[in-house]
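Trainee: pasted the sequence and its predicted model underneath.
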Amino acid sequence: MIVVIIIAGAMFAAGALCAVYRIIRGPSILDRALAADVLLAIAICALGAEMALTRHTDTLVVMLVLALFAVVGSISIARYMAGQDAS
């Protein structure tokens, strides 16, 4: 079981590092927004995996708040980009 935890942690870390690289390096705001959504999704999945391993639901509220931030952030960036295209 320890091997599975280490492999899952390494995969979450690799995905998070790739997302952070795209946030820093991304040529456009849409690339950065997508990478931020991916980073939030990785954080939510990591919290879900931690909850499954320890068999508790203490961080469920944190997962819901992260999901709310992801949705609100995506909607606000989409509205901002729509306003930029119109003008």
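Mentor: Looks like it arrived, so ask away.
Trainee: every contact and neighbour count from this point should use C-alpha atoms.
Mentor: Noted.
Trainee: from the centroid of this protein, which residue is nearest?
Mentor: The centre of the chain sits closest to Leu40, judged by C-alpha atoms, centre = their mean, with a distance of 1.6 Å.
Trainee: comparison target below:
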Amino acid sequence: MTPVLFWALKGALFLLAVAMLCALFRLLAGPTAQDRVMALDCLYINGMLMMLTLGIVYSSSVYFEAAMLIALFGFVGTTALAKFLLRGEVIE
């Protein structure tokens, strides 16, 4: 791994951690439920990107599989929360 790539990946991990902290703040202090759902959506996307970046850093496919699971569960969770906010029930 070249030094430029190494430092770029470290910088990306740092910026993703900062983005996750910002999303966590919005999740805890969001004035409406829609803000909290969007913050949760942003949180899982940043977590997925962090796992992909760690997979590149450590050259391991386990991180890519974990990122796929995070994406799957995050999508299902966001869809369920959006349906709950629109209709008041998840399962009809």
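Mentor: Cool, got the structure. Since the model is a prediction, treat every value here as computed from it, not as a measurement.
Trainee: what range in the first structure does stretch 66-78 of the second structure sit on?
Mentor: Equivalent residues of stretch 66-78 of the second structure are located at 62-74 in the first structure, counting by TM-score structural alignment.
Trainee: can you pull the buried residues of the matching stretch?
Mentor: Of the residues in stretch 62-74 of the first structure, Met63, Leu66, Ala67, Ala70, Ser74 count as buried by neighbour count, 16 or more other C-alpha atoms under 10 Å.
Trainee: do a quick rundown of the helices in the second structure.
Mentor: Remark: helices of the second structure, listed N- to C-terminal, are 3-29, 33-58, 61-87; assignment by DSSP state H.
Trainee: neighbouring contacts of the match of stretch 66-78 of the second structure?
Mentor: The set of residues external to stretch 62-74 of the first structure that reach it, using C-alpha atoms under 8 Å, 6 or more residues apart in numbering, is Ala33, Asp37, Leu40, Ala41, Ile44, Leu47, Gly48.
Trainee: let me know the closest of these to Pro27 of the first structure.
Mentor: Checking the contacts of stretch 62-74 of the first structure against Pro27 of the first structure by C-alpha to C-alpha gives Ala33 as the nearest, at 11.1 Å.
Trainee: alignment lookup: the closest one to the second structure.
Mentor: Correspondence of Ala33 of the first structure to the second structure, assessed by TM-score structural alignment: Val37.
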